[in-house]
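Novice: Sharing a sequence plus its predicted fold:
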Amino acid sequence: METLVLYLILGYLIGSLPFAVIVSKAFGLADPRQHGSRNPGATNVLRTGNKTAAALTLLGDSAKGWLAMAIAAKLGAGGTAQALVGLAAFLGHLFPVFLKFKGGKGVATALGVLIGLDGWLATGAALAWLATAFLTRYSSLAALLAACVAMALAFLRHGSDAVSLVIVAMCLLLIWRHRANIRRLIEGTESRIGNRTKS
C-alpha cells in the first residue's frame, strides 16, 4: 500500500507539470491563463497563433500521462497500479499543485494515459477527436465525443476491469471539466479551432 501511494504521488506530480505555461514562457508568449479560455492547455496556446508552441504543449501534456505510467511500470507496478498512476497524472493536470490546483481540461493528458493503457483504444479515441474537429472545428465537441468513444471501447475491449473503470472515471471528469463548453455549444457561442485571441 505504501508503495502504491508513492506511485500515485509520483504520477500526480508528473501530471502537475504545466507545459502550456512552461512552453509559453519559453516562446515569450502571454501566459495562457490570461487570455482566451484562460485554460492552461494546447488549444489555448494555439489561440496565440504559434502552432509550434501549441504542438509542443500538446506533446508535453500527452507525454506526461504516458511517462508516469511507464516509470511506475519500470519500478515494478502491476497493471492495476499503473492504471491508477495514469489516473493520478490526469488528476495532476486537472488540479496541479504548481498552479494552485487550477489546471487544464485534460484532453491531451488523457490521450497519453490511454496510450499507456491500450494503444488501439487510444487510436480509436484520437480518430474520433480528429474527425469531429475536422468536420466541426470545435475542439471541445471533439473532446466530448472522443471521451464517449473511449468509454464505449473500454467496455468492449476490457469489460468491467480496473482499466475500464479508470478510463470511465477519467472520461467523466473530462466531460465535467467541459461543462462551460457544453453550455456555449448549446448557445452557439463556442470558439472554433484556429480562432486567435483578440488583443
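Specialist: Done, it's in.

Novice: going forward, measure contacts between C-alpha atoms and count neighbours the same way
Specialist: Noted.

Novice: ok, and what's touching the lengthiest helix in the chain?
Specialist: Scanning the chain for the helix with the most residues, using DSSP state H, yields helix 51-74. Contacts with helix 51-74, where a contact means C-alpha atoms under 8 Å, 6 or more residues apart in numbering, come from 7, 10-11, 14-15, 18-20, 23-24, 27, 41-46, 81-83, 85-86, 89-90, 108-116.

Novice: Mind checking which of those residues are buried?
Specialist: 7, 10-11, 14-15, 18-20, 23-24, 41-46, 81-83, 85-86, 89-90, 108-116 (16 or more other C-alpha atoms under 10 Å).

Novice: For Ile175, which residues are in contact?
Specialist: Contacts for Ile175 (C-alpha under 8 Å, 6+ apart) come out as Leu144, Ala147.

Novice: and it, how far is that from Gln34?
Specialist: Using C-alpha to C-alpha, to the nearest Å, we find Ile175 at a distance of 23 Å from Gln34.

Novice: Comparison target, given below:
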Amino acid sequence: MKNIIFFIAAYLCGSFPTGVVIGKKFYNIDIREHGSKNMGGTNAGRVLGKKAGFIVSFIDVIKVFLPVLIAKQFLSFQAAAFVGVCALLGHCYPIFANFKGGKGVSSFFGIIFALDFILGIILLIIWKTLKHVTNYVSVASMTSCFIISFIFYYKYRNIKLFLVLILLSFFIVYLHRSNIKRLLSGTENKVNPNR
C-alpha cells in the first residue's frame, strides 16, 4: 500500500506542467503552440529564452528528484527507482495537461541524481560534452541516457535497475522520434546554428 501511495504521488508530481505554467504566467505564451510544441525545457528555451528554459529544466528535474529522494528513505532502492519511473511517466503524460508532456530527459536526470548524486554529475558532464561535440541537444540527450545506464550497472551490478534504465532510455528515444526524423533529413535544430 505504501508503495502505491508513493507511485501515485510521484506521477502527480511529475505531471506538473512546468513549461506551460511558466510560459502562460510570466510570458503570456503557451509553448505548446510554438516551436516543437513540446512543453519541455529545450522548447521553453527556444520560445521563451535561455533563462526560462533553464528554470523549466531545473524544475522538471526537481519534480522527479524529490519524490525519488524521499522514497529512498522509506522504500527499497529498486522501489525508489520505480517511483522515479512513475514521475517520469507523469512528466511525459501529465494528467494536468491532457496527457501531452515532455520527452523525459529532465526526468531521467532527476532519477539518476536522486539515486546517486555523483553519477548525476557524471551524466550532466556527459550530456554537456556530447551537446558541445554534436551540436544537437537531442543527440546528447538520447546518447547520454544510454551511457549512464551502463555506468550505473558497472557501479551497482544490479541487473533489474540496469534494465529499467535501459528501457527508459529506449522510451526516451521513442519520444524523440520526430527529432530523429529531422536529424535524418538534416533539419534538426542545432545548439549553435552557425556551426
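Specialist: Sure thing, it's come through. Values in this document were obtained by computation on a predicted structure and should not be read as measured data.

Novice: Any chance you could compute the TM-score here?
Specialist: Superposed pair, TM-score by TM-score structural alignment, normalised by the length of structure 2: 0.92. Supporting alignment: 193 aligned residues with a C-alpha RMSD of 1.6 Å.

Novice: Inside helices: which ones of the buried ones among the contacts of helix 51-74 of structure 1?
Specialist: Those of these lying in helices (DSSP H): 7, 10-11, 14-15, 19-20, 23-24, 42-46, 81-83, 85-86, 89-90, 108-116.

Novice: Name the SS class of Ser37 of structure 1, please.
Specialist: coil (DSSP: H, G, I helix; E, B strand; the rest coil).

Novice: What helix or strand is the aligned partner of Asn158 of structure 2 in structure 1 located in?
Specialist: Superposed on structure 1 with TM-score structural alignment, Asn158 of structure 2 falls opposite Ser160. Ser160 of structure 1 is part of no helix or strand when elements are defined by DSSP states H and E.

Novice: And Ser140 of structure 1, by the same measure?
Specialist: According to DSSP H and E, Ser140 of structure 1 maps onto helix 139-158.

Novice: Please work out which residues outside that helix touch it.
Specialist: With C-alpha under 8 Å, 6+ apart as the test, helix 139-158 of structure 1 has contacts from 43, 107, 121-122, 124-133, 163-164, 167-168, 171-172, 174-175, 178, 181-182, 185, 192-193.

Novice: Just checking, which helix or strand succeeds that helix along the chain?
Specialist: Sequence-wise, the next helix or strand downstream of helix 139-158 of structure 1 (DSSP H and E) is helix 162-177.

Novice: Enumerate the positions of that next one that are buried.
Specialist: Neighbour counts over helix 162-177 of structure 1 (16+ other C-alpha under 10 Å) mark 163-168, 170-175, 177 as buried.

Novice: now those residues as TSV including distance to Ala54 of structure 1?
Specialist: Listed next are the buried residues of helix 162-177 of structure 1 as TSV, based on distance: C-alpha to C-alpha, whole Å:
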residue	distance to Ala54 of structure 1
Val163	29
Ser164	30
Leu165	31
Val166	27
Ile167	25
Val168	27
Met170	23
Cys171	23
Leu172	25
Leu173	23
Leu174	20
Ile175	22
Arg177	20
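
Novice: And the furthest pair within the residues you listed?
Specialist: Across the buried residues of helix 162-177 of structure 1, the longest distance by C-alpha to C-alpha is 21.1 Å; it joins Val163 and Arg177.

Novice: Quick check: Gly120 of structure 2 vs Cys145 of structure 2, distance?
Specialist: Distance, Gly120 of structure 2 to Cys145 of structure 2, using C-alpha to C-alpha: 11 Å.

Novice: between these two, which one's more packed in?
Specialist: A count of neighbours by other C-alpha atoms under 10 Å puts Cys145 above the other of Gly120 of structure 2 and Cys145, at 24 against 19.

Novice: ok, Cys148 of structure 1 - how many residues close by?
Specialist: Counted by other C-alpha under 10 Å, the residues lying close to Cys148 of structure 1 total 17.

Novice: what's the spacing between the equivalent of it over in structure 2 and Asn43 of structure 2?
Specialist: Matched to structure 2 by TM-score structural alignment, Cys148 of structure 1 sits across from Phe146. Going from Phe146 of structure 2 to Asn43 of structure 2 by C-alpha to C-alpha gives 22 Å.

Novice: swap in Pro67 of structure 2?
Specialist: In terms of C-alpha to C-alpha, Pro67 of structure 2 sits 25 Å off from Asn43 of structure 2.

Novice: repeat for Gly35 of structure 2
Specialist: Remark: distance between Gly35 of structure 2 and Asn43 of structure 2 (C-alpha to C-alpha) = 6 Å.
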